[in-house]
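> what follows is a predicted structure for the sequence shown.
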Amino acid sequence: MRGRVWFPTLGLVAWLCCLSLEPVQGGKVLVLPVDGSHWLSMKLLVEELTLRGHEVEVLVPESSLLIKGSKSHKTEIYKVPFTQAELEKNFNRLRESIFDKAPDITDIPVMPNMVFIGGINCAKKAPLPADLQEFVDGSGDDGFIVFTMGSMVSDMPDVKAKLFIDAFRQIPQRVLWRYTGGLIDDMPKNVRVLKWLPQNDLLAHPKARVFMTHGGTHGIYEGICNGVPMLMFPLFGDQSDNVDRMVHRGVAKKLSIFEMTTESLVIALKEMINNKSYKEKMAKLSEIHLDRPAKPLDLAAFWTEFVMRHKGAAHLRVAGHDLNSIQYHNLDVFGIFVVILVVVLWLELKFCLFCVRKCGRKGTGKKKSE
């Protein structure tokens, strides 16, 4: 978290001004979401805007992983140059290879007109289903562990899965594992496998001891909001950077999914559970994160309505949009450097030729005199 200089009085006045603004009445919002886990956060904002009386229409690709239609808002299906089968085939190929080598996925840059709404997915908590409530309540003083590799990765090679299963067999904590792969016959009694689990609701339980996660943004904020230390296995994208930040703050421990062993996993789990500093530092980080003037969902709704009130908020546009291609790619700057370089080289060449002529004339004059 970067340090910033705050001006309390000015900030309070600005915030009161924001609160005094009336919400947009009957606004129209067109949403073009990104597929995958990004949609899980966008869906919360879409639902909130609908509750505030806005007419929201979501553009849904005819082939997608997580984006579906909904009764709470209008949807418009648009064609894409691939079928659902092709999409799932390509993604399954990625998922199968992800535990052998991390894919090369470029991070998206952060622009000045972006608003950070981390933790938007932590706001709503619901009671646990009766069977899960009984399972976690029965974990006693040892507590339980939540294990999931995110919404996009629900299984893994059997060899990797066995490493985790053998490790869980050696700890007293109960484990809730989101996993859709093949199961072994002698699954430990302290492990319950689910195709989907209410992650945020489980982490909010007081007996949650460790959150085993891949380091995705959603999972990290749910761990922070609920004050649960994390054992992290980054796979791709921004996850490695996310994990390093959590490890630096002393609230997480990192293991490589490609190099881990059953022994290293058991040692890491025991250290995180027995070393109270992880829990204490996470509780402090959670307190700081939750101490804010507005909830992330309200902040996202405010800025959406702000743009609507100000007809697109042209003053927030990034200046790069107004640059031509020469300016945007700094070709004019490179052009000046090239001209300077050519002039310098030309002057050096002229100087060298001048020196050669001078030396040549002196040599000729000396021979004549002799």
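Ah, there it is.

> use CA for all of it now, contacts and neighbours both
Noted.

> which one's the longest helix in the protein?
If you go by DSSP state H, the chain has its longest helix at helix 331-369.

> return the set of buried residues in that one.
By neighbour count with 16 or more other C-alpha atoms under 10 Å, helix 331-369 contains no buried residues.

> what's the answer for stretch 181-190, then?
Neighbour counts over stretch 181-190 (16+ other C-alpha under 10 Å) mark 188, 190 as buried.

> now swap in stretch 234-250 and tell me
Here stretch 234-250 shows 234-240, 242-244, 246-247, 250 as buried, counting by 16+ other C-alpha under 10 Å.

> list just the nearest of the residues you listed to residue 224.
Nearest to residue 224, judged by C-alpha to C-alpha, of those is residue 246 at 9.6 Å.

> looking at this, the closest one is in a helix?
Yes - using DSSP: H, G, I helix; E, B strand; the rest coil, the assignment for residue 246 is a helix.

> so who does it touch?
Residues in contact with residue 246 (C-alpha atoms under 8 Å, 6 or more residues apart in numbering) are 252-253.

> can you do 10 Å?
Counting by C-alpha atoms under 10 Å, 6 or more residues apart in numbering, residue 246 makes contact with 215, 220, 224, 229-232, 252-254, 282.

> so which of those are in strands?
Under the assignment DSSP state E, the contacts of residue 246 contribute 230-232, 252-254 to strands.

> now render those as a markdown table, adding neighbour count and distance to residue 326.
Formatted as a markdown table, these follow (neighbours: other C-alpha atoms under 10 Å; distance: C-alpha to C-alpha, whole Å):
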| residue | neighbour count | distance to residue 326 |
| --- | --- | --- |
| 230 | 33 | 47 |
| 231 | 25 | 47 |
| 232 | 28 | 44 |
| 252 | 24 | 46 |
| 253 | 21 | 46 |
| 254 | 20 | 44 |
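
> can you pick out the most distant pair from those residues?
230 and 254 (8.5 Å).

> list residues touching both of those two?
Common neighbours of residue 230 and residue 254 are listed as 212-215, 243, 246-247 (criterion: C-alpha under 10 Å, 6+ apart).

> just those residues: which are in helices?
243, 246-247.

> this is the other structure I want to compare:
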Amino acid sequence: MPAQWMSLLLLLLQMTCYFRSGNCGKVLVWPTEYSHWLNLNIILDELTERGHEVTVLRPSASMTFMERVRNMICMLYFDFWFQSLNEKKWDQFYSETLGRHTTLAETIGKAEMWLIRSYWDLEFPRPTLPNVDYVGGLHCKPAKPLPKEMEDFVQSSGEHGVVVFSLGSMVSNMTEEKANTIAWALAQIPQKVLWRFEGKTPDTLGPNTRIYKWLPQNDLLGHPKTKAFVTHGGANGIYEAIHFGIPMIGIPLFGEQHDNIAHMVAKGAAVALNFRTMTRLDLLNALEAVIDNPSYKENAMWLSTIHNDQPMKPLDRAIFWIEFVMRHKGAKHLRPLAYNLTWYQYYSLDVIGFLLACVAVITFLAVKSSLFIYQKLLKMGKKMKNE
């Protein structure tokens, strides 16, 4: 599996739960980082509404006042910007909590069910295990009305419609040169553009483009006047575009974003650009191709049809499996026995070693036997000559 799985082990719930009266359980959650928390938070809200008691893990220790001040600053920094995963601290935290030595990797390996933030509208077919379910797009919901000022701007686009441009929350700045490159290309199209950008206003910004520090992305992508989505390829944005059938111009920046955009390109719903080497004409040509060529819209709508034609909504499916694990106190019947093997057993190194040893012994005995017989025959030959 490509780099996609690394980010997507990212919707893993580490749960220790039991049932109380009323069929409500306790859920212990290991929080994930970046945009994955948005998906996880939706699941936790639904579990809370169903009466389950949810606890999110945070390491704690005895701290001085200044240490608590620093801890609060760090907590806010990680909560609102990013949360880095420090395995050594998590290993220590789990060991102290459980009263025995353990590791984060060992705890993850005991997960009864894996909920992967993807689905077959984005992924390509491949074998999967029964304790893995794909719940990509669980955060998607019907579009809500836009703020009046934004709605007026969108409606002013007339028959040309609008383009939504967002490179995600992780990009807070870019060079003035790059911003001017983007702004110039956006100014050349007849569509109105809503651009999420927090840097200095580019000199080449056109009258058709408005800059916002934040955009109601789901609501904009669900607006009937939206023609295209310029995105960095984050899973949340990709799935919102798929949900509403919006073709994309992908400008991946890091991580699984390259893989996400490559999948969309392969499915005919996007054009990919390189952020570092992209010129103004590259961006303009990509915009015109996606907006003017109907095949991109048709393919995006095809993916939307696949995404929305499921027997259960992704969120309902995620909740079902979480409550399934609660009801049955696990899902060991779905876990492959490979989880119980050591690393050398998993790769059959002990079996291979045994067979090689057998081959070596048989070869050794065969060679020794051949030499012994040869020597006997040689002695017999010499004896017969002497006689």
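Thanks, I have it. Small disclaimer: the values here were computed from a predicted structure and weren't measured.

> for the shared contacts of residue 230 and residue 254 of structure 1, which one is nearest residue 343 of structure 1?
Nearest to residue 343 of structure 1 out of these is residue 243 (C-alpha to C-alpha; 50.4 Å).

> mind listing what the spatially closest residue to the closest one that is not a sequence neighbour touches?
Nearest residue to residue 243 of structure 1, sequence neighbours excluded (C-alpha to C-alpha, 6 or more residues apart in numbering): residue 215, at 5.7 Å. Residue 215 of structure 1 makes contacts with 149-150, 221, 230-244, 246, 254, as judged by C-alpha under 10 Å, 6+ apart.

> with residue 353 of structure 2 instead?
For residue 353 of structure 2, counting by C-alpha under 10 Å, 6+ apart, the contacting residues are residue 359.

> what residue of structure 2 matches up with the residue nearest to residue 243 of structure 1?
Residue correspondence to structure 2 (TM-score structural alignment): residue 215 of structure 1 is matched to residue 233.

> my read: residue 164 of structure 2 touches residue 196, true?
Yes - with contact defined as C-alpha atoms under 10 Å, residue 164 of structure 2 counts as touching residue 196 (8.3 Å).

> list residues touching both of these two?
Taking C-alpha under 10 Å, 6+ apart as the criterion, residue 164 of structure 2 and residue 196 both touch 215, 217.

> which ones are touching the corresponding residue of structure 1 for residue 144 of structure 2?
Taking TM-score structural alignment for the superposition, residue 144 of structure 2 sits opposite residue 126 in structure 1. With contacts defined as C-alpha under 10 Å, 6+ apart, the neighbours of residue 126 of structure 1 are 198, 200-202, 204.

> what's the helix or strand for residue 307 of structure 1?
helix 296-309 (DSSP states H and E).

> can you list contacts of the helix or strand that comes right after that helix?
Later in the chain than helix 296-309 of structure 1, the nearest helix or strand by DSSP H and E is helix 325-328. With contacts defined as C-alpha under 10 Å, 6+ apart, helix 325-328 of structure 1 is touched by 319-322, 331-334.

> for helix 325-328 of structure 1, buried residues please.
Buried positions in helix 325-328 of structure 1, judged by neighbour count with 16+ other C-alpha under 10 Å: none.

> how close does that helix sit to structure 2?
Helix 325-328 of structure 1, aligned to structure 2 and superposed, deviates on average by 3.3 Å (mean C-alpha distance after the TM-score superposition for structure 1).

> how much space between the residue nearest to the spatial centre of structure 1 and residue 246 of structure 1?
Structure 1 has residue 217 as the residue nearest its centroid, 3.7 Å off, counting by C-alpha atoms, centre = their mean. Note on residue 217 of structure 1: its distance to residue 246 of structure 1, by C-alpha to C-alpha, to the nearest Å, is 11 Å.

> same check, this time on residue 239 of structure 1
11 Å.

> quick one: common contacting residues for those two?
215, 220, 232.

> surely the last one and residue 241 touch.
To tie it back to what came earlier, the one meant is residue 232 of structure 1. No - between residue 232 of structure 1 and residue 241 there is no contact under C-alpha under 10 Å: 11.5 Å.

> shared neighbours, the two?
By C-alpha under 10 Å, 6+ apart, the residues touching both residue 232 of structure 1 and residue 241 are 215-216, 247.

> out of those residues, the closest to residue 307 of structure 1 would be?
Nearest to residue 307 of structure 1 among those, with distances taken as C-alpha to C-alpha, is residue 216, at 28.6 Å.

> which residues touch the closest residue to that closest one other than its chain neighbours?
Once flanking residues are discounted, residue 216 of structure 1 sits nearest to residue 239: 5.5 Å by C-alpha to C-alpha, 6+ apart. Applying C-alpha under 10 Å, 6+ apart to residue 239 of structure 1 gives the contacts 107, 213-217, 220, 232-233, 245.

> could you measure from the residue nearest to the centre of structure 1 over to residue 327 of structure 1?
Per C-alpha to C-alpha, residue 217 of structure 1 is found 34 Å from residue 327 of structure 1.

> which helix or strand contains the equivalent of residue 234 of structure 1 over in structure 2?
Alignment note: residue 234 of structure 1 maps to residue 252 in structure 2; criterion TM-score structural alignment. Assigned by DSSP H and E, residue 252 of structure 2 belongs to no helix or strand.

> residue 252 of structure 2 touches residue 270, doesn't it?
No - counting by C-alpha under 10 Å, residue 252 of structure 2 stays clear of residue 270, with 11.9 Å between them.

> which residues are in contact with each of the two?
Shared contacts of residue 252 of structure 2 and residue 270, counting by C-alpha under 10 Å, 6+ apart, come down to 261-262.

> what about the strands in the stretch 51-200 of structure 2?
53-56, 114-116, 132-134, 162-166, 192-196 (DSSP state E, counting those that start in this stretch).

> any chance of these in CSV, plus distance to residue 293 of structure 2?
Putting these into CSV (distance: least, C-alpha to C-alpha, whole Å) gives the following:
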stretch, distance to residue 293 of structure 2
strand 53-56, 47
strand 114-116, 33
strand 132-134, 31
strand 162-166, 15
strand 192-196, 18
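
> tabulate those (a markdown table), appending distance to residue 285 of structure 2 and mean neighbour count.
Converted to a markdown table, these look like this (distance: least, C-alpha to C-alpha, whole Å; neighbours: other C-alpha atoms under 10 Å):
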| stretch | distance to residue 285 of structure 2 | mean neighbour count |
| --- | --- | --- |
| strand 53-56 | 46 | 14 |
| strand 114-116 | 35 | 22 |
| strand 132-134 | 35 | 18 |
| strand 162-166 | 14 | 25 |
| strand 192-196 | 16 | 24 |
